[in-house]
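Engineer: okay, structure incoming, though there's no sequence with it:
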């Protein structure tokens, strides 16, 4: 009978190579997620600022002289 299984040292080398590639993939994914979270946080701050600007504009429009305001159907 012929033993078709590779020797233990070859199997160990292959496993170490796979682990090294998986470690690199995990680091790459972590970097991508970190960059995405930074972008999300920046966009959340920007949306909050824009919401405040809209609210301020609505308040300012509500305080305008009714004579200068356009009719509601505009």
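Structural biologist: Sure, I can see it. All figures in this text were calculated on a predicted structure; none of them were measured in a lab.
Engineer: every contact and neighbour count from this point should use C-alpha atoms.
Structural biologist: Will do.
Engineer: tell me where the chain has helices.
Structural biologist: Shown for the chain, the helices assigned by DSSP state H span residues 8-62.
Engineer: where's the residue nearest in space to the middle of the chain relative to residue 55, distance?
Structural biologist: By CA atoms, centre = their mean, the mean C-alpha position of the chain lies nearest to residue 36, the distance being 2.8 Å. Distance of residue 36 to residue 55, given as CA to CA, to the nearest Å: 28 Å.
Engineer: take the one below as the second:
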């Protein structure tokens, strides 16, 4: 019975160690995901600003006569 108890205790300790490693890994992954989300938010805001600036720049340019002609396949 002692051998079975010792084996059960060893297995339990091994499982607790594995669980501990998984918890640490989950916390690290969570932080990575949070950092990526913040980076994505910054990039999305930058793309919006660039689109607005491009739209403003295009609005200030005079239209080309070629822009008014229909494409050649018409």
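Structural biologist: Yep, that arrived. Everything numeric in this text was worked out from a predicted model, so none of it was measured.
Engineer: TM-score for these two?
Structural biologist: In this superposition the chains share a TM-score of 0.75, using TM-score structural alignment, normalised by the length of the first structure; 63 aligned residues with a CA RMSD of 2.1 Å.
Engineer: about what we covered before: map the residue nearest to the centre of the first structure onto the second structure.
Structural biologist: Counting by TM-score structural alignment, residue 36 of the first structure corresponds to residue 36 in the second structure.
Engineer: ok, now which ones touch that match?
Structural biologist: When contacts are counted by CA atoms under 8 Å, 6 or more residues apart in numbering, residue 36 of the second structure touches no other residue.
Engineer: give me the distance between it and residue 13 of the second structure.
Structural biologist: Note on residue 36 of the second structure: its distance to residue 13 of the second structure, by CA to CA, is 35 Å.
Engineer: check residue 52 of the second structure too.
Structural biologist: Following CA to CA, the distance that separates residue 52 of the second structure from residue 13 of the second structure is 59 Å.
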